[in-house]
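Colleague: 3D, please:
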Amino acid sequence: MPASSNFQEAIRQAQSSALVGPNVVNKALPYVGGGMVLTAGGVLGGMATMASIGYGAFNTLSLIAIIPWFILFFVAQNAANKANNGTALPLMATFSLLTGFTLTGLVVQAIAVAGAASIGIAALATGLTFVVASIAGRRMSDSVGQALSAVVGLGLIGLLIAMVGIFIAGFFVPGIFAATNLAIAGFGTVLFVGMAFVDFYTMPRTYRDDQFLAGALGMYLTYINLFIFVLRLILALQGGGRRD
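Modeller: Predicted structure coming up:
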């Protein structure tokens, strides 16, 4: 899952304490929530599709769906950054639905390995993080906000390097995915918890009020990634980690 392609730019712009969009967070939050609801709908649709065509065929379809998923992300982000909200909104809605569709395999596996309660636990952890981050993140001082932004930015780079390295090593070292799954899941969870706090600090310093959809897209990706890594952490603790 992409975290946010302009995250480093957000950090750079947040070096100034001046607020360029004092109301952007409040404007963005309803769309973040709506995106999460659409993602849940995408998962349900994916599960229905899997039941009708079978697990193997669905896996192939899910892999194919990643291509338009990436295209939608970049097109929606470009429109949102330009405050072209009439174009960005339907693109983001479709992106959220397709995100849920591509997450179906992970959700089904989590239910099979750890039970349906694992989905509730991951959703609860994500929701609690949002509540705490929405309070503390808005009140962070510039020194704390800038320091946390830098740490999270470096952590994101490290996570991407580690995941790519493990993927490549998997072709030569059998079992490396299972051996490193818990560490990656744990680190990813901590990283996106930190990013949840950073979002509330950087958004009003990065986006104008009319760019609320751009802020919503970045925050949506933070919480979707947090949900994914919490779910993977539960799977790893249950011994049900998998290669992807």
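Colleague: drop to CA atoms for contacts and neighbour counts, all remaining ones
Modeller: Fine.
Colleague: Gly137 versus Glu9, what's the distance?
Modeller: Counting by C-alpha to C-alpha, to the nearest Å, the separation of Glu9 from Gly137 is 19 Å.
Colleague: got it, and Leu61?
Modeller: 39 Å.
Colleague: higher neighbour count, the two?
Modeller: Gly137 (22 against 16; other C-alpha atoms under 10 Å).
Colleague: Now for that one: which residues touch it?
Modeller: Residues in contact with Gly137 (C-alpha atoms under 8 Å, 6 or more residues apart in numbering) are 145, 196-201.
Colleague: And Thr99, by the same measure?
Modeller: Thr99 is in contact with 39, 42, 69, counting by C-alpha under 8 Å, 6+ apart.
Colleague: What is the subsequent helix or strand relative to whichever strand or helix holds the first one?
Modeller: Remark: Thr39 resides in helix 24-53, with elements defined by DSSP states H and E. Next in sequence after helix 24-53, counting helices and strands by DSSP H and E, comes helix 55-81.
Colleague: Quick check: buried residues in that next one?
Modeller: Neighbour counts over helix 55-81 (16 or more other C-alpha atoms under 10 Å) mark 58, 61-62, 69-70, 72-73, 76-77, 79-81 as buried.
Colleague: One more sequence to fold, the one below, so I can look at both together:
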Amino acid sequence: MANTTNFRDAIRQAQSSALLGPNVIPRALPFLGGGLVLTAVGTYGGLGMLGNNPGLFMTTFWIALVAEFALYFVVRGIAERGNNTVALPLLALYSLLSGYTLSGLVAVALGTSGVGIQGVGVAAIACGITFIAARSIGSNLSDKDGLALTQTVQIGIIALFVVLIVQLLFTVFGFGTPSWIEIAISGVGVVLFAGASVVDFYILPRTYRDDQNLLAALSMYLTYINLFIFILRLLIALNSRD
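Modeller: Have a look, this model is predicted:
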């Protein structure tokens, strides 16, 4: 995790730097929770569309994916300017679109023997447990360990997304991904985003003011959505081995 000879002692150290937004995370949590609920609604709608009209779902999936990607930058830019009144409904729309694009993966999980609705529930519960543990650990990290973990996780996530792009290219050109590689990628993703959840509780109060709670909520939302995705991918890969 961090380069220290005694992590238990390091985690007990008092924070030495002043917090920019000591209350930003508590203020962000209601928006995080609301966003996750809207994501569930979007996923439910996507599953309904996929079951009733698969052809239309694929068309709307790509439209939603492009819109979701563009909307992220729009929401972030507006929230950075402090215009939460405009940013909030856009964040709600972003959460719905995120759920809609997530429905394809959830459908695969539901159709995979050994995963099903129980696996989706396990992934969601695992995210909740990670949140509880991350809040306790990340809020008490020393600056030394917090910065070391932040740098490690950032480098790891960049490397992970490079690998995912390569994997996507292989898929586009007709090369399948061996199950053991998929398991490895998914396992690494779970570890990295679990680490990112700890980083959030360390770095967000040092990055955002209390009135920038929507930015903090967006950051945590992305962490837990990605954690959910990689846990679900791992469960699917483990139960789809030849």
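Colleague: so what number do they get for TM-score?
Modeller: Put the two chains on top of each other and the TM-score (TM-score structural alignment, normalised by the length of structure 2) is 0.88; 225 aligned residues with a C-alpha RMSD of 1.7 Å.
Colleague: just to revisit the earlier point, quick check: buried residues in the helix holding Thr39 of structure 1?
Modeller: For helix 24-53 of structure 1, burial by neighbour count (16+ other C-alpha under 10 Å) applies to 24-25, 27-29, 31-32, 35-47, 49-50.
Colleague: What residue, apart from its backbone neighbours, is nearest Leu235 of structure 2 spatially?
Modeller: Spatially, and ignoring its direct neighbours in sequence, Leu235 of structure 2 is nearest to Val115 (6.5 Å; C-alpha to C-alpha, 6 or more residues apart in numbering).
Colleague: Repeat that for Leu182 of structure 1.
Modeller: Closest residue to Leu182 of structure 1 in three dimensions, ignoring its sequence neighbours and counting by C-alpha to C-alpha, 6+ apart: Ala236, at 5.2 Å.
Colleague: which residues touch the residue nearest to Leu235 of structure 2?
Modeller: Contact analysis of Val115 of structure 2 by C-alpha under 8 Å, 6+ apart lists 109, 235-236, 239.
Colleague: By neighbour count, which of these wins?
Modeller: Busiest of those [other C-alpha under 10 Å] is Ile236, holding 27 neighbours.
Colleague: The helix or strand where that residue lies vs structure 1, average distance?
Modeller: According to DSSP H and E, Ile236 of structure 2 maps onto helix 213-238. Compared with structure 1 after the fit, helix 213-238 of structure 2 shows a mean deviation of 0.4 Å (mean C-alpha distance after the TM-score superposition for structure 1).
Colleague: by contact count, what packs against that helix?
Modeller: helix 24-52, helix 54-80, helix 84-110, helix 116-138, helix 179-207 (3 or more C-alpha pairs under 8 Å, 6 or more residues apart in numbering; DSSP states H and E).
Colleague: now that helix, how far from the centre of its chain.
Modeller: The chain centre lies 2 Å from the centre of helix 213-238 of structure 2; the measure is C-alpha atoms, centre = their mean, to the nearest Å.
Colleague: Also stretch 135-152 of structure 1?
Modeller: Worked out by C-alpha atoms, centre = their mean, stretch 135-152 of structure 1 lies 19 Å from the chain centre.
Colleague: May I see the buried residues of that stretch?
Modeller: Quick answer for stretch 135-152 of structure 1 (16+ other C-alpha under 10 Å): 137-138, 140, 145-146, 148-150, 152.
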